[in-house]
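# One predicted model, sequence on top.
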Amino acid sequence: METPIVAPESVEEPAPPLIIIGAGLAGLRAAEGARQAGYSGALMMIGDEEHPPYDRPPLSKDFITESAPPEVLLRDVDELTRELDIDLRLGRSAEELDVAGRRVRVGGEWLSYSSIILAVGHRSRSFRTERQEQSLYPLRTMADALRLRERLDAGAGRLAILGAGFIGSELASSARSRGVDVTLLSATPRPLEGALGTQAADALVRMHRAHGVDVRLGCTITEVGASSIVLSDGSEVAADVVAYGIGGEPATEWLAGSGVELDPGGIVCDEFLRAAPHVYAAGDIVSWPSELFERRLRSPHWTPAAEQGACAGRNAVTDAQEPFDTVPYYWSDVYGKRLQFVGVASGEEMVVVHDDLPDGGFLALARSGDRISAACGIAMRRAIVAARRHIRQGTSWSDAVEELVSDPRSALVATR
């Protein structure tokens, strides 16, 4: 009797993972968004730093001012692997993307994906002088913040900061709280004017000077010595340490020729944060078409990055595509006050509606047609919340101004 031949059972190949490139805030929120949307498949996160996702805003604030560096991890490795079931691969960088083949090369190895989310963010724009480059301290990563803190802890008492944007301003405030002498340098005559408007930018400069910061406008550094720097106007400034925060550059050069559309700021996405078939993006590098503002936007700040990450994570694993749009919002903490901005200033001048309230309260609004399009405030938390609501709802200019200006007991209460 012949033994019947039994065909071997076919083994189904597991589906390729969802891969997230970038282990920052946007990447973490993308992973959480995918899991919350019901995705139970394999999920891999690749990050070029050795740290799991951490919070960057404290690096120029609490990380410098507290007696010991605060915990900034958003989730530790155990939470990422146990609660989110992430295959976490840190200290690695993506090198090439093959959109047609649905694969990405990392460390010389090609990895297949079902979908991929690009959340690589920005790298610090470099600054170089002819000598003493070892005395220059960028401030973007946790390693940067640790290095600078160690230098200040070692007794450096004179700090020069190149770049008077949000990071430079926060660092100036933090260093002054430690008793460090600070010189703040801006290559532009009015730092942050494009982001905040003329009046708010001027108010911020006045705050720096009121707290003992030597603000030098319209100049940069030409030479760095052991205990001083030479500026482009020929003056010399005493400095033990030179830190800089002069903006970032999108970490997207490895995507050239991949089929993902790039622009000078990063990645061009559609309204679903999709950059190519099965390719999504989130965070600082993303521009998207905003229906609310009727233009393409990019908002490289904490809140939009978190919102985009969650949306990209959901869209990457579901058939029900969700359009992304938001009212951009960002903030900074300086000298015990919160500076906030919401909306999009579309070239209209910011109109100051209050600058004489307790604790230096300041509020300016921008108008687009018959609508409020942006608001900037110092020590105006509740007013900014109300302004963001009015922008999102398309409230008329007159109605928004009536609430924001005429009722100081509700929306317009200056707070620290």
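Nice, thanks for sending it over.

# C-alpha from now on. contacts and neighbour counts both.
Noted.

# burial count for Y113?
22 (other CA atoms under 10 Å).

# What ranges does the stretch 151-300 of the chain have for its helices?
Using DSSP state H, counting those that start in this stretch, the helices of the stretch 151-300 of the chain run over 166-177, 193-196, 198-210.

# Touching stretch 190-200 from outside, list them.
Residues outside stretch 190-200 that contact it (CA atoms under 8 Å, 6 or more residues apart in numbering) are 164-165, 201-202, 217-218, 341, 345, 349-350, 352, 362, 364, 376-377.

# all helices in the stretch 301-416 of the chain, in order from the N-terminus.
Secondary structure of the stretch 301-416 of the chain (DSSP H, counting those that start in this stretch): helices located at 302-317, 381-393, 397-406.

# Contacts only, for F166.
Contacts of F166 by CA under 8 Å, 6+ apart are S332.

# which residues touch V385?
Listed by CA under 8 Å, 6+ apart, V385 has no contact partners.

# swap in F324?
With contact set as CA under 8 Å, 6+ apart, F324 has these partners: 271-273, 288, 290, 308, 311.

# between the helices of the stretch 151-300 of the chain, which one is nearest to D62?
Smallest distance to D62 across the helices of the stretch 151-300 of the chain (CA to CA): 7.7 Å, for helix 166-177.

# Can you give me the buried ones in the closest one?
Buried residues in helix 166-177, defined by neighbour count with 16 or more other CA atoms under 10 Å: 166-176.

# Check it against this one:
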Amino acid sequence: MRTITVVGASLAGLYAARELRARGYDGRLVIIGDEPHPPYDRPPLSKDFLSGKAGEDQLALCDDEETDELAAEWLLGVRARGLDARGRSVFLDDGRTVVSDGVVIATGASARRLPGPALAGVHTLRTLDDARALRTELAAGPQRVVVIGGGFIGAETASSCVALGHDVTVVEAAPLPLLPQLGPDMAAVCAALHARGGAELVTGTGVAALYGDTSVRGVELADGRLLPADVVVVGIGAAPNTGWLAGSPLALDDGVLCDDGCVTGLAQVVAVGDVARVGAVRAEHWTSATEQPRVAVGNLLAGRTAETVRPLPYFWSDQYGSRIQFAGRRRHDDTVRILEGSTEEGSFLAAYEREGHTTAVLAVNRPRPFTRMRRGLPTEVPAAA
């Protein structure tokens, strides 16, 4: 391969570029990013960056020295708009075409938005520009903030807003936040963090509409209640960025469909990170974005699926001064047992169990025992096909 193009200057895209050079690929390497920024770390956007504890310089994922070592052509601030039928040409929205021997798709996902007219004061939080805009608005002084969605982004944003002195309400349509990830018992424990932290949590009802003339003034709930709001943050999940691939030969269904080795229907095209549905699973986790590229790049260079990967799911979240960590593959019928600490004191280690075996582990403010338990969880390591 003389030219390999990475579409997406994301965490997964950067790891793919690193892996290419680490495996000895010394050909032309092109990295395309729709944002004008070099790769940056997204998790701090809703935490330290939003609260003002971290600056933009601390978000950078690579420094000048590494950039030089990668020896890549960076095409930033330009979107990919298409892929040709053979998967060897990437078309850009500025009219350029990048002809390649191999393509790594790492275009990530975009924040879902509520339907209706655009109102000032309504934000999503997915990109650096999103975080900049929200941080600027929050700096204007104490405001009434409504966060729609009680998932990780919503909860972390709410926590940061409370720390900044704002009046915060979190609206979650499900009976409990994080219910699919943690199950009812542990989801209830984590939901209690909102009240402890100083935010109001409203569950079991969705949002009917946002109201206001040019700027948002409130949130109308599906049950008829009206919540006054000066700022609204919409955290209702993300959709994979696959629109640019419409009309290509790649199969798309909630992401780019890949085999267990991140290889698409074209051997010269692989996909990694939030946009990739690997082995029927699309996992929006930091670990997927950092572990998939190793196998994907190996298969790309081999021209076939020589390795497969199924990373053990792992995520963490910082909320109201507490660190929540989870790893494993929980099923709805698993039982939960507290191994250390207690839910009442807000510091504990819990194991999910099935037929006498530990399937997953959850910790709140117990990082060291969590790490030990995580290492012992059953996992499927990359193996030769």
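Right, received. Where do you want to start? A quick note: this is a predicted structure, and the numbers were derived from the prediction, not measured.

# ok, back up a step: what about the contacts of F324 of structure 1, which are in strands?
288, 290 (DSSP state E).

# Output the contacts of F324 of structure 1 in a markdown table; the columns should cover neighbour count.
A markdown table is the format used below for these (neighbours: other CA atoms under 10 Å):
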| residue | neighbour count |
| --- | --- |
| E271 | 17 |
| F272 | 20 |
| L273 | 30 |
| W288 | 24 |
| S290 | 18 |
| Q308 | 28 |
| C311 | 28 |
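
# distance of the equivalent of F315 of structure 2 over in structure 1 from G336 of structure 1?
Correspondence of F315 of structure 2 to structure 1, assessed by TM-score structural alignment: Y330. Y330 of structure 1 sits 17 Å away from G336 of structure 1, going by CA to CA, to the nearest Å.

# So which of the two has more stuff around it?
A count of neighbours by other CA under 10 Å puts Y330 above the other of Y330 of structure 1 and G336, at 17 against 12.

# Make sure that one is actually in contact with F341.
Yes. Using CA atoms under 8 Å, Y330 of structure 1 is in contact with F341, at 5.5 Å.

# Tabulate the helices of the stretch 151-300 of structure 1 (a markdown table), appending distance to Q132 of structure 1.
As requested, the helices of the stretch 151-300 of structure 1 are exported to a markdown table (distance: least, CA to CA, whole Å):
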| stretch | distance to Q132 of structure 1 |
| --- | --- |
| helix 166-177 | 21 |
| helix 193-196 | 31 |
| helix 198-210 | 27 |
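
# closest to I21 of structure 1 out of the ones you listed?
Of all the helices of the stretch 151-300 of structure 1, helix 166-177 comes closest under CA to CA, at 24.8 Å.

# so the closest one matches what in structure 2?
Helix 166-177 of structure 1 maps onto residues 152-163 of structure 2, going by TM-score structural alignment.

# average offset between the matching stretch and structure 1?
If you overlay the two and look at stretch 152-163 of structure 2, the average distance to its match in structure 1 is 0.7 Å (mean CA distance after the TM-score superposition for structure 1).

# Aligned counterpart of G108 of structure 2 in structure 1, please.
For G108 of structure 2, the residue aligned by TM-score structural alignment is G121.

# Skipping its backbone neighbours, what lies nearest its match in space?
Nearest-residue entry for G121 of structure 1: D284, 5.1 Å, with adjacent residues in sequence omitted and distances by CA to CA, 6 or more residues apart in numbering.

# and the aligned partner of that neighbour in structure 2, what is it in contact with?
Under the alignment (TM-score structural alignment), D284 of structure 1 maps onto D274 of structure 2. Listed by CA under 8 Å, 6+ apart, the contact set of D274 of structure 2 reads 106-109, 240, 255, 282-285, 288-289.

# Same check on A282 of structure 1?
Contact analysis of A282 of structure 1 by CA under 8 Å, 6+ apart lists 26-27, 117-119, 273, 305, 308-309, 312.

# By neighbour count, which of the contacts of stretch 190-200 of structure 1 wins?
Neighbour counts for the contacts of stretch 190-200 of structure 1, by other CA under 10 Å, peak at C376, which reaches 30 neighbours.

# ok, L92 of structure 2 touching R79?
Yes. Counting by CA under 8 Å, L92 of structure 2 touches R79, with 5.7 Å between them.

# what residues are shared contacts of the two?
With the criterion set as CA under 8 Å, 6+ apart, the contacts of L92 of structure 2 and R79 do not overlap.
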